[in-house]
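Q: here is a sequence together with a model predicted from it:
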Amino acid sequence: MFSKNAKFTTTTSLTPEKTSNQRNLVKGLVTAIGLALVTGPLSAQEGLSDDKVRIGVLSDMSGVYKALEGPGAVVAAQMAVEDFGGKIMDKPIEIVSADHQNKPDIGASTAREWIDADQVDMITALDNSSVALAVQGLASDKKVITMNTGAGTTALTEEQCTPYGIHYVYDTHALPVGTATAMVKNGGESWFFITADYAFGHSLQQNTADVVKELDGEVVGNVNAPLGTTDFSSYLLQAQSSGADVIGLANAGQDTVNAIKQANQFRIVQSGQKLAGMLVFITDVKSMGLDIAQGLQFTTAFVWNQDEEKQEWSQRFYDRHGAMPTMVQAGVYSAVTNYLKAIEEVGTDDSDAVRKQLGEMKLNDMFVKDGEILANGLMLHDMYLVEVKKPDESGDDWDLLRVVSTIPAEDAYIPLSETQCPLVNK
């Protein structure tokens, strides 16, 4: 094999005609070798890079977000592979998983090992915004696609967008569009926030506050609570003493459950203030029970029994996981499915080719209808404003929500014309 430093010489004993022919031959060889060095083997962009597709599910497997994504995300990914047929282009599809422990350094080091040593082709889940930003940046530097289903910060598709980063299920702009708008229009004009003290919480508070102010409401105060807080009493007392119409919970998972349960003990709602759960999952409602959660409104991307297709898939998920799927677990199934469809369509797992195809596809499955992935990585789709049912309205243990209204995709998300993503030419 020729080295790119190879040198070619001609001898002065050749005749002028032979010398000219020799030089033409050498010129042709050098051109061909140079082209090969630039483009690599012709088959490099075709087929699977290591005769398999390996997908990493990186989630909170043991902490405050375990129930909302965690092991259930692995189940959803496995179901996607099985429903796809277990193979792609007659090669195996593998799922690997790990616990990021809600620590960006652990998430990034896991992703680096997966990519460098284990040849992971795509990473999904990532249910913590600080972890998600760290992993998306690292993976993009290595030209690996991330399909984020669990984190909320808009930074993923705004100022920290990347060529290979996709934000799939929801973001902190879409959540308040439905919830905050409904509450302000129903008299909740002044707000006080209890905020998870990291990227997700601050992003959610800011985006919700923007919606409140646009509707001529006001924010009268806020307090930050560490991730994993178990005692919200001091934060709730500050919110209660503020006199705000609405106490906005800019947190998620067990933090939200703990805050709402303790607010009920303080009889905050009974005293006239309203609670706004800015990110609530069906597992949270189940944990609280309808007696406590009834009447709570929030925005979601998925309701398991909204139609027959969702219900059929959700029942299969329940049979394996023991709980109905959250929107992010359903999102993992959809993300993995559409990633595999893109590979099959282009005939390669090359990230550039797959990302381009994902951007050209209409996404249709049990989770999303007519979804599309924009140039900044945002997956554009409808959202739903829902309300928790009263106990006498529920038909069974998981019949917990009713859809109040559909929020069209174009209303839910930041328009591409207004994005701060540097990859987008506006």
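A: Okay, I see it. Computed from a predicted structure; not experimentally measured.
Q: please make it C-alpha for all contacts and neighbour counts, starting now.
A: Will do.
Q: which element is residue 110 on?
A: Using DSSP states H and E, residue 110 falls within helix 104-116.
Q: likewise for residue 337?
A: Under the criterion of DSSP H and E, residue 337 resides in helix 327-346.
Q: so what does that helix touch, helix or strand wise?
A: helix 70-84, strand 122-125, helix 351-360 (3 or more C-alpha pairs under 8 Å, 6 or more residues apart in numbering; DSSP states H and E).
Q: of all the residues in the first one, which ones are buried?
A: Translated: helix 70-84. Of the residues in helix 70-84, 70-81, 84 count as buried by neighbour count, 16 or more other C-alpha atoms under 10 Å.
Q: now the element after that helix, going C-ward?
A: strand 87-88.
Q: where along the stretch 1-150 of the chain do the helices fall?
A: For the stretch 1-150 of the chain, helices defined by DSSP state H, counting those that start in this stretch occupy the ranges 16-39, 70-84, 104-116, 129-141.
Q: just send the ones you listed back as TSV, with distance to residue 212 too.
A: As requested, these are arranged in TSV below (distance: least, C-alpha to C-alpha, whole Å):
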stretch	distance to residue 212
helix 16-39	53
helix 70-84	32
helix 104-116	31
helix 129-141	23
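Q: these: which one's closest to residue 48?
A: helix 104-116 (15.0 Å; C-alpha to C-alpha).
Q: wait, residue 412 sits on residue 379?
A: No: using C-alpha atoms under 8 Å, residue 412 makes no contact with residue 379, being 11.3 Å away.
Q: settle it for me: which of the two has more neighbours?
A: residue 379 (26 against 23; other C-alpha atoms under 10 Å).
Q: host element of the more buried one?
A: Counting by DSSP H and E, the element that carries residue 379 is strand 379-380.
Q: check contacts around residue 211.
A: 176, 177, 180, 181 (C-alpha atoms under 8 Å, 6 or more residues apart in numbering).
Q: now the third one, what's its secondary structure?
A: The three-state label for residue 180, taken from DSSP: H, G, I helix; E, B strand; the rest coil, comes out as helix.
Q: give me the number of residues near it?
A: Using other C-alpha under 10 Å, residue 180 has 29 neighbouring residues.
Q: which parts of the stretch 251-400 of the chain are strands?
A: Along the stretch 251-400 of the chain, the segments classed as strands by DSSP state E, counting those that start in this stretch run 274-277, 297-300, 372-373, 379-380, 383-388.
Q: and here's the other structure:
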Amino acid sequence: MRHHALILAASAAAIALTPFAAMAQEISDDVVKIGILNDQSGVYADFGGKWSVEAAKMAVEDFGGTVLGKPIEIVDADHQNKADIASNIAREWYDVQKVDAIMELTTSSVALAVQGLSKEKGKIDIVTGAASTELTGKQCSPYGFHWAYDTHALAVGTGGALVKAGGDSWFFLTADYAFGYSLEQQTGDFVKANGGFVLGAVRHPLATTDYSSFLLQAQASGAKVVGFANAGLDTANAIKQAAEFGIVAGGQQLAALLFTLAEVHGLGLEAANGINLTEGWYWDQNDENRAFGEKFFARTQRMPNTIQVGTYSAVLQYLKAIDAAKTDETKAVAAKLHEMPVSDAFTKTGKVQANGRMAYDMYLFQVKTPAESTKPFDYFKEIATVPAADAYLSVEDSGCDVSAFPK
């Protein structure tokens, strides 16, 4: 009887431990593998690039290096701003390397392509580097998330400020792909809704080096504001050439609709001062931001921008979601990402909407003059807060049919 009782006790203990043992095995392939896919050699190399990869690694380290007792691995690749190359890399990552989630995804055409593939494969993607509202609009995914900013937030922030300040006539220089079209349209709609006018627009190829013909058209339009619906080196080069054409000296204002700390640093305050821009994070806003910025600087010799800190936040929140779900299974983790508030070095007030849009407060900044800057990377002065409710489209207005998402 005693022997029989011992067997029963051992069996009961084994049964009691089984859920916990199973829980510890809920990590596919015994590793959580996150892919950072972005531009590392082209016009957006400073915009996100290898600096976003470094931010992702910081998130893994700050989380503790493991999740549910399993290691975390970051892999990265350069998509060269080409959707077909990005899709091929993503497919190989998912099918061969067993990558669990792909993040960053600079360039809207790339992000839309990879999000479509991720949806097909039942994988999570979190976009921090692309801006198109289509990601959480008509092309939304139950497993797709948009983290750092989007074209609507930029239009409300930068466009709104200039219209209110009297910049009521606009001409756009627009990057000739999905991101540029979206940014031009949404800013233009916002300008017109506030009593302004769009006098014209011209589209330029991605990564062009000669903006002279486009700038001459903008100058001839007589618009009070020349809006750059582009990003990265495209914006920096256009602003540099605008100075050479004397556009600002002639009385027109420049609006950089997607312009980050990285581009200001590359351009210099002499050329960039006075430009209004919208970002979701700036290193010198408060003590916590300064501490994060200094930690990032110690690794990279530069301060991070919204995209890079947004990538840190996306990776960290993904790992928190796995920990909360006790598995890296896609549906369970996606549910936690939708459910959990976002509070980290990037934002203290983030909330993920049903369509995957992470809504948080944005900020309107103005680039300082050289005389106003007192230390390295001291580039911005905060002009206004753009509340999350104003910055981002509601689920109802986004065009995303969340009723079609699996329950």
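A: That came in fine, so what should we check first? Worth saying up front: this structure is predicted, and the values here are computed from it rather than measured.
Q: contacting residues around the helix holding residue 337 of structure 1?
A: With C-alpha under 8 Å, 6+ apart, helix 327-346 of structure 1 has contacts from 68-69, 72-73, 76-77, 79-81, 84, 88-89, 124-125, 147, 149-150, 168-169, 281, 300-303, 349, 353-354, 357-358, 363, 365-368.
Q: again, 6 Å this time
A: 69, 73, 76-77, 80, 149-150, 169, 301-302, 349, 354, 357-358 (C-alpha atoms under 6 Å, 6 or more residues apart in numbering).
Q: tell me, that helix lands on which residues of structure 2?
A: Mapped onto structure 2 with TM-score structural alignment as the criterion, helix 327-346 of structure 1 occupies residues 306-325.
Q: and what of stretch 55-71 of structure 1?
A: The aligned range for stretch 55-71 of structure 1 in structure 2 is 34-50, by TM-score structural alignment.
Q: and that stretch, what's buried?
A: For stretch 34-50 of structure 2, by 16+ other C-alpha under 10 Å, it's 34-40, 42-50.
Q: and if you look at stretch 152-166 of structure 2?
A: For stretch 152-166 of structure 2, burial by neighbour count (16+ other C-alpha under 10 Å) applies to 152, 153, 154, 155, 156, 157, 158, 159, 160, 161, 162, 163.
Q: map the first one across to structure 1 for me.
A: This points to residue 152 of structure 2. That one, residue 152 of structure 2, aligns with residue 173 by TM-score structural alignment.
Q: want to try JSON lines for the helices and strands packed on helix 327-346 of structure 1, with distance to residue 34 of structure 1 as columns?
A: What follows is these, written out as JSON lines (distance: least, C-alpha to C-alpha, whole Å):
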{"stretch": "helix 70-84", "distance to residue 34 of structure 1": "40"}
{"stretch": "strand 122-125", "distance to residue 34 of structure 1": "31"}
{"stretch": "helix 351-360", "distance to residue 34 of structure 1": "22"}
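Q: out of the ones you listed, nearest to residue 423 of structure 1?
A: Closest approach to residue 423 of structure 1 among these is made by helix 351-360 (13.8 Å; C-alpha to C-alpha).
Q: what's the local residue count around residue 304 of structure 1?
A: With other C-alpha under 10 Å as criterion, residue 304 of structure 1 counts 25.
Q: if I pick the aligned residue in structure 2 for it, what's in contact with it?
A: Matched by TM-score structural alignment, residue 304 of structure 1 corresponds to residue 283 in structure 2. With contact set as C-alpha under 6 Å, 6+ apart, residue 283 of structure 2 has these partners: 289, 290, 293.
Q: buried subset of the residues you listed as a ChimeraX selection?
A: Applying 16+ other C-alpha under 10 Å to the contacts of residue 283 of structure 2, the buried members can be selected in ChimeraX as follows:
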select :289,290,293
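Q: make a markdown table from the contacts of residue 283 of structure 2 and add distance to residue 133 of structure 2 to it.
A: Shown next, in a markdown table, are the contacts of residue 283 of structure 2 (distance: C-alpha to C-alpha, whole Å):
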| residue | distance to residue 133 of structure 2 |
| --- | --- |
| 289 | 27 |
| 290 | 30 |
| 293 | 28 |
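Q: buried residues in stretch 413-426 of structure 1?
A: Quick answer for stretch 413-426 of structure 1 (16+ other C-alpha under 10 Å): 413, 414, 416, 419, 420, 421, 423.
Q: of the residues you listed, which belong to strands?
A: Per DSSP state E, strands hold no members of those.
Q: next, give me the two most distant ones among these.
A: The most widely separated members of the buried residues of stretch 413-426 of structure 1 are 413 and 423, with 17.5 Å between them, by C-alpha to C-alpha.
Q: of all the contacts of residue 211 of structure 1, which comes closest to residue 268 of structure 1?
A: residue 180 (18.6 Å).
Q: mean per-residue distance, the helix holding residue 337 of structure 1 versus structure 2.
A: Taken over the aligned residues, the distance from helix 327-346 of structure 1 to structure 2 averages 0.5 Å (mean C-alpha distance after the TM-score superposition for structure 1).
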